[in-house]
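> Okay, here's the prediction I keep looking at, along with the sequence it came from:
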Amino acid sequence: MSQLSFPYNRPPLPPFTAESARLKVQAAEDAWNTRDPERVALAYTPDCEWRNRDRFLHGRGEITAFLREKWSRELDYRLRKELWAFTGNRISVRFAYEWHDNTGQWWRSYGNEQWEFAANGLMSRRYASINDQAITEEARRLLS
């Protein structure tokens, strides 16, 4: 269980400006690159709604379990996110991440996400569309 008490604020808070939206996107990128499911899950409301590819998740428990499983098979994961658009309490990002599977095959995964935030700055909805492309190790762009 987290040592944080709820509810709490997770700045920057909506409504977003260009600067605060960029900060929110960078904070998400930084957190995801830790590959720490518990840390990442704290950015979401306890009842957060997710769509990730063809999977639908509800709540921090399912999100944490999903991320544990994801990073157990997406090895040496490295992510970059870019602000695409924002308004009010919503942010849209595009992203790319690279990883390899347990056979050594490298992948680049591209996609976009639509985020919606609660007033306290926690994400209440995340909808992600993602496509994968097999790459050679030499073709990697997102080096640590």
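That came in fine, so what should we check first? Numbers count the residues shown, from 1 in each chain.
> C-alpha from now on. contacts and neighbour counts both.
Noted.
> these two touch, right, residue 9 and residue 123?
No. Using C-alpha atoms under 8 Å, residue 9 is not in contact with residue 123; the gap is 11.2 Å.
> Among the two, which residue is more densely surrounded?
Using other C-alpha atoms under 10 Å as the criterion, residue 9 and residue 123 rank with residue 123 on top: 24 against 12.
> can I assume that one is in contact with residue 44?
Yes. Here residue 123 reaches residue 44: they are 4.5 Å apart, a contact under C-alpha under 8 Å.
> The structure to be compared is supplied as follows:
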Amino acid sequence: MESKPPLPPFSEETARQKVRMAEDAWNSRDPARVVQVYTPDTLWRNRAEFPQGRDAVKAFLERKWARELDYRLIKELWAFAGNRLAVRFAYEWHDDSGDWYRSYGNENWEFDDNGLMRRRYASINDLPIAQEQRLFHWPLGRRPDDHPGLSELGL
């Protein structure tokens, strides 16, 4: 049986750790890596898409990162209880025309006893921004530890 610590029930410390681990995985933009933190039968809602299972989530992420270029994400814990986390996030990206966006959202996560996410419900809004309005300037990949989070950036 797969296990992805930290395991529920979450404390504030382990909830924050789980959120940062998810942020790091998503910033890798590697669908094969990202899907390993979800149950094989995971259920998602992401905007108007409802992928079910790792294969569908992997295909979704491949399409997402082919469209959302130079993607950089920050996640922040909002609330936690037992095996559930509420997370807010923002990410910046541009399309193939060079138009920049900052996407804002909230996610509700539910984990199984092994620390794998079995449910992910996301609501997301996109804000067109000028390149000069970008706030996420680290090199592609993991956000540096000294880079401000959402609250510090006033987002």
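Perfect, I can see it now. Note that the structure is predicted; figures quoted are calculated from it, not measured.
> all helices in structure 2, in order from the N-terminus.
12-28, 31-34, 54-67, 150-153 (DSSP state H).
> whereabouts in structure 2 does stretch 46-55 of structure 1 align?
On structure 2, the counterpart of stretch 46-55 of structure 1 by TM-score structural alignment is residues 40-49.
> likewise stretch 97-117 of structure 1?
Going by TM-score structural alignment: stretch 97-117 of structure 1 matches residues 91-111.
> Can you give me the buried ones in the matching stretch?
Within stretch 91-111 of structure 2, the residues that count as buried by 16 or more other C-alpha atoms under 10 Å are 91-94, 100-111.
> and residue 135 of structure 1, how far is that from residue 76 of structure 1?
14 Å (C-alpha to C-alpha, to the nearest Å).
> What of residue 11 of structure 1?
Shown here: residue 11 of structure 1 relative to residue 76 of structure 1, a distance of 29 Å by C-alpha to C-alpha.
> same question, residue 59 of structure 1
Counting by C-alpha to C-alpha, the gap between residue 59 of structure 1 and residue 76 of structure 1 amounts to 26 Å.
> which other residues reach the match of stretch 97-117 of structure 1?
Surrounding stretch 91-111 of structure 2, the residues in contact under the criterion C-alpha atoms under 8 Å, 6 or more residues apart in numbering are 8, 67-74, 83-90, 117-131, 134, 136.
> From the opening residue of it to its closing one, how far?
Looking at stretch 91-111 of structure 2, the gap from its leading to its trailing residue is 23 Å under the measure C-alpha to C-alpha.
> same question, stretch 113-127 of structure 1
Stretch 113-127 of structure 1 stretches 5 Å from its first residue to its last (C-alpha to C-alpha).
> The residue nearest to residue 42 of structure 1 when sequence neighbours are not counted: what's it in contact with?
If you skip the residues right next to it in sequence, residue 42 of structure 1 has residue 60 as its closest partner in space, 7.6 Å away by C-alpha to C-alpha, 6 or more residues apart in numbering. Going by C-alpha under 8 Å, 6+ apart, residue 60 of structure 1 touches 41, 42, 44, 45, 46, 47, 48.
> Put the buried members of these into a PyMOL selection.
Burial among the contacts of residue 60 of structure 1 is assessed by 16+ other C-alpha under 10 Å; the matching PyMOL selection reads:
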select buried, resi 41+42+44+45+46+48
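> Filter the contacts of residue 60 of structure 1 down to just the ones in strands.
The strands in this structure, assigned by DSSP state E, contain 44, 45, 46, 47, 48 from the contacts of residue 60 of structure 1.
> and which of these is nearest residue 54 of structure 1?
Ranking these by separation from residue 54 of structure 1, with C-alpha to C-alpha as the measure, puts residue 48 on top at 16.5 Å.
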